[in-house]
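Trainee: Next come a sequence and a model predicted from it.
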Amino acid sequence: MIFAPTAPVTSRIVSSPLIAVPPLVVYAVLVAAHLPRLWATMSSPDLDTLREFLATSWGASAVWAQVIAWDLLIGAWMYRESRRLGLHPLLMGPLLVLTVVLSPFGFGLFLAVRAACDRPDRATTVVTGQ
């Protein structure tokens, strides 16, 4: 999405929701042995319990895998929207990096760019295809 934004293979990969499967597999492997503890931590959230969970190597790794999966899904959507809008790759590259590093800032900034660049009659175009 960043280094080969116009390559056909990039579009094929990014068009699939399977882009998030590798980090989700890592997540599943990490939490499989600790599912009861994970459930207890997430079902009744408490800051101290969450802090203890994140202090374990498997807990921090599992959360990191989940965040990467989310970043990939957001980044893929941003990439597809940028192609639809005709945004230049030199604009999107830094936005995608920012989204991977600091998701809320990169995503928020992209939403602002998207709002500024999108056509006001988009709803009609989506429905009619014209």
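Mentor: Ah, there it is. Residues are numbered from 1 along each chain as shown.
Trainee: going forward, measure contacts between C-alpha atoms and count neighbours the same way
Mentor: Fine.
Trainee: just how off-centre is stretch 80-97 within its chain?
Mentor: Between the centre of stretch 80-97 and the centre of its chain there are 15 Å (CA atoms, centre = their mean, to the nearest Å).
Trainee: same check, this time on stretch 59-78
Mentor: Distance, centroid of stretch 59-78 to centroid of chain: 5 Å (CA atoms, centre = their mean).
Trainee: second one coming, line it up with the first:
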Amino acid sequence: MTGFLFELTFFLAAPVWLLMIFAPHLRVTERLAASPLTVLPILALWAVFAAPVLPELWAAVSSPDLDAFRDLTALANGAGALWAQVIAWDLLLGQWMYRESRRLSISPLLMAPVLLLTILLSPVGLPVFLTVRALRTTGKKEHPAPAPA
């Protein structure tokens, strides 16, 4: 059962990711990406994973220690809880990146690989996006709007 729930964690996030990457202009995509509620089902799975290993989880996060995290991830539910937390965080991060890209009119063709990179390796995807965002906003500052007459 734990294996199924582990896999389900990603599949709950996948539809939002697919919409942001492949259908960025749809109204449903914009509405979903604007809602933090998209992570609630994933957080529910986090709770299912975390409940049986709460003492180990609390020990690992309240007094961070490499051995405590190693022990936690050796437990199926511990690894599942950490996975669900990563999936939820990555989804919220991806939604913010999507919304920022829309606000700044960054091409969906550029954002698709950036979002895909974020799904797989958010610590790489986020700096790539921040660089694209900085270049986009710097470009806008170089060409100020004309003053009203």
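Mentor: Yep, it's here. What you are looking at is a predicted structure, and each value in this text was computed from that prediction instead of being measured.
Trainee: where do the helices sit along structure 1?
Mentor: Along structure 1, counting by DSSP state H, helices occupy 8-14, 21-32, 35-43, 47-55, 57-85, 89-101, 103-117, 122-128.
Trainee: so residue 45 of structure 2 makes contact with residue 3?
Mentor: No. The criterion here is CA atoms under 8 Å, and residue 45 of structure 2 misses it with residue 3 at 12.0 Å.
Trainee: what do these two both touch?
Mentor: With contacts defined as CA atoms under 8 Å, 6 or more residues apart in numbering, no residue is adjacent to both residue 45 of structure 2 and residue 3.
Trainee: Report the contact partners of residue 79 of structure 1.
Mentor: Per CA under 8 Å, 6+ apart, neighbours of residue 79 of structure 1: 1, 14, 92.
Trainee: mind checking what the second one lines up with in structure 2?
Mentor: It refers to residue 14 of structure 1. Aligning on TM-score structural alignment places residue 14 of structure 1 opposite residue 33 in structure 2.
Trainee: how far away is whichever residue in structure 1 pairs up with residue 108 of structure 2 from residue 97 of structure 1?
Mentor: Counting by TM-score structural alignment, residue 108 of structure 2 lines up with residue 89 in structure 1. Relative to residue 97 of structure 1, residue 89 of structure 1 is positioned 12 Å away (CA to CA, to the nearest Å).
Trainee: And these two? Which one has more around it.
Mentor: The neighbour count for residue 89 of structure 1 versus residue 97, taken as other CA atoms under 10 Å, is higher for residue 89 (19 against 15).
Trainee: count of residues packed around the residue lying closest to the more buried one once chain neighbours are set aside?
Mentor: The spatially closest residue to residue 89 of structure 1, leaving aside those adjacent along the chain, is residue 5, at 6.6 Å (CA to CA, 6 or more residues apart in numbering). Neighbourhood size, residue 5 of structure 1 [other CA under 10 Å]: 18.
Trainee: Could you do residue 49 of structure 1 as well?
Mentor: Residue 49 of structure 1 has 14 neighbours, counted by other CA under 10 Å.
Trainee: need the contact list for it.
Mentor: Residue 49 of structure 1 makes contact with residue 41, according to CA under 8 Å, 6+ apart.
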